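Enquirer: from the sequence below, what's the structure:
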Amino acid sequence: MPTRILLEGRPGVGKTTAVRRLAALLRPRALAGFTTEEIRQGGTRVGFALETLAGQRAVLAHLDFPGPPRVGRYGVDLGVMERLAVPSLKQAPPGPVPRQLTLIDELGRMELACTAFRDTVRSLFEADVDIVATVHAHHDPFTDALKQRADIELIQLTRANRDALPEELAARLDIP
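Expert: Next up is the predicted model:
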């Protein structure tokens, strides 16, 4: 049975850092997916970038983007989700591996504004792949439904466990 883990945490708790550390620890294993990160100018957050685990990078959301959609103060470029995020989740890992591991950072409002992304995530959760995804703590119909699935392990990411958690997950997911 595939492993399906949702790391739930408040903004700024270290979800992206935890997923990036997990990816680094699991590099010998074929991975699919992406991470997001803040874009800062002069100490002020002005947007968010998306980077695939294969190294492709683009600005996902920015104060200067007109939208729609808009999430808070940010206009979101859904084309980035369609061009980079969705294909990164569909990548077949090279070589014979027991099961694909997909890392998704994050299942948030900006990312979920893309219908193709939501559809791809639904398909992944029905496929025979291991998944570790970060998810926001606030309520959303899409993520609430995922959190209620019987095959989901929901882990609260906190400042207290964020440093040790990537190593613990890597030990569980490092399938020879």
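
Enquirer: please count neighbours and contacts with C-alpha atoms only from this point.
Expert: Noted.

Enquirer: mind checking the longest strand of the chain?
Expert: Longest strand in the chain by number of residues (criterion: DSSP state E): strand 31-41.

Enquirer: show the subsequent helix or strand relative to that strand.
Expert: Counting by DSSP states H and E, the next helix or strand C-terminal to strand 31-41 is strand 44-52.

Enquirer: here is a second sequence; please produce its structure as well for comparison:
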Amino acid sequence: MATSVPARLILLTGPPGVGKTTLVQKACTALKETNTPVQGFYTEEVRSGGRRIGFDVVTLCGNRGPLARIDSDGSGQQQREHKVGQYSVKLNAFEQTALPVLRIPASSSTAPPVIVVDEVGKMEMFSTTFVQMVRTLVSRGNTTVLATIPIPKGRPIPLVEELRSHKDAHVFEISKSNRDSLLQDIVSAVQLSRKTYSCQR
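Expert: Next up is the predicted model:
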């Protein structure tokens, strides 16, 4: 159910594979159809021979770069410090692809675009610059952020918990039974946020 209270942080959460990224993509398409500016990125599985071998970062303007890959030899020696499970995080490629689209052009004449971040998760946390940029976006009183976050599991991720508990956040719990019906609620929440906050400094 959509909230009638404006929220600057529109967060989608749910178990892996439930369809969060698909909802983000559909919401971006709907927003663009109403001439709402959006920028940011989403993540996409990379499969080979029917097997998932990693993830790519894809920007809303079509640029793509690797986020993580399964170690070809299982050793992980080259990037031992940047591993999540069986995946080695390609930190440089992630930062080169994702960080530029999180920057908001300095302009006093136009409202900032909606910033899309799919997702804020363990892999992305290896980038201290990414963490700093998300916190900066959240601190901007006139910026709407549409992001996906993982469900609580294991050790909490500090940035995720900051977003989840933020006073200006609204969290949509995504499930297979409600994911199709929530699209308009998400789009409406983003539009309400942009209408309410875009003129603030």
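
Enquirer: give me the mean deviation of the longest strand of structure 1 from structure 2.
Expert: Once fitted to structure 2, strand 31-41 of structure 1 is off its aligned match by 0.7 Å on average (mean Cα distance after the TM-score superposition for structure 1).

Enquirer: in structure 2, what residues pair with that strand?
Expert: On structure 2, the counterpart of strand 31-41 of structure 1 by TM-score structural alignment is residues 38-48.

Enquirer: in the matching stretch, what's buried?
Expert: 38-44, 46 (16 or more other Cα atoms under 10 Å).

Enquirer: repeat that for stretch 101-120 of structure 2.
Expert: Neighbour-count burial for stretch 101-120 of structure 2, with 16+ other Cα under 10 Å as criterion, is recorded at 101-102, 111-120.

Enquirer: using CSV, lay out those residues together with secondary structure.
Expert: Formatted as CSV, the buried residues of stretch 101-120 of structure 2 follow (DSSP: H, G, I helix; E, B strand; the rest coil):
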residue, secondary structure
101, helix
102, helix
111, coil
112, coil
113, coil
114, strand
115, strand
116, strand
117, strand
118, coil
119, coil
120, coil
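
Enquirer: looking at these, which one is closest to residue 187 of structure 2?
Expert: Closest approach to residue 187 of structure 2 among the buried residues of stretch 101-120 of structure 2 (Cα to Cα): residue 114, at 11.1 Å.

Enquirer: residues in contact with the closest one?
Expert: For residue 114 of structure 2, the contact set (Cα atoms under 8 Å, 6 or more residues apart in numbering) comprises 36-39, 143-146, 190, 194.

Enquirer: ok, now residue 12 of structure 2?
Expert: Contacts of residue 12 of structure 2 were listed using Cα under 8 Å, 6+ apart, and they are 20, 146-149, 171-174.

Enquirer: mind filtering these down to those shared with structure 1?
Expert: By both residues aligned by TM-score structural alignment, their matches' Cα atoms under 8 Å, the contacts of residue 12 of structure 2 still in contact after alignment to structure 1 are 20, 146-149, 171-174.

Enquirer: can you pick out the most distant pair from the buried residues of stretch 38-48 of structure 2?
Expert: Greatest spatial distance among those (Cα to Cα): 38 and 46, at 24.3 Å.

Enquirer: how far away is whatever residue of structure 1 lines up with residue 82 of structure 2 from residue 174 of structure 1?
Expert: Per TM-score structural alignment, the equivalent position to residue 82 of structure 2 in structure 1 is residue 69. Distance, residue 69 of structure 1 to residue 174 of structure 1, by Cα to Cα, to the nearest Å: 38 Å.
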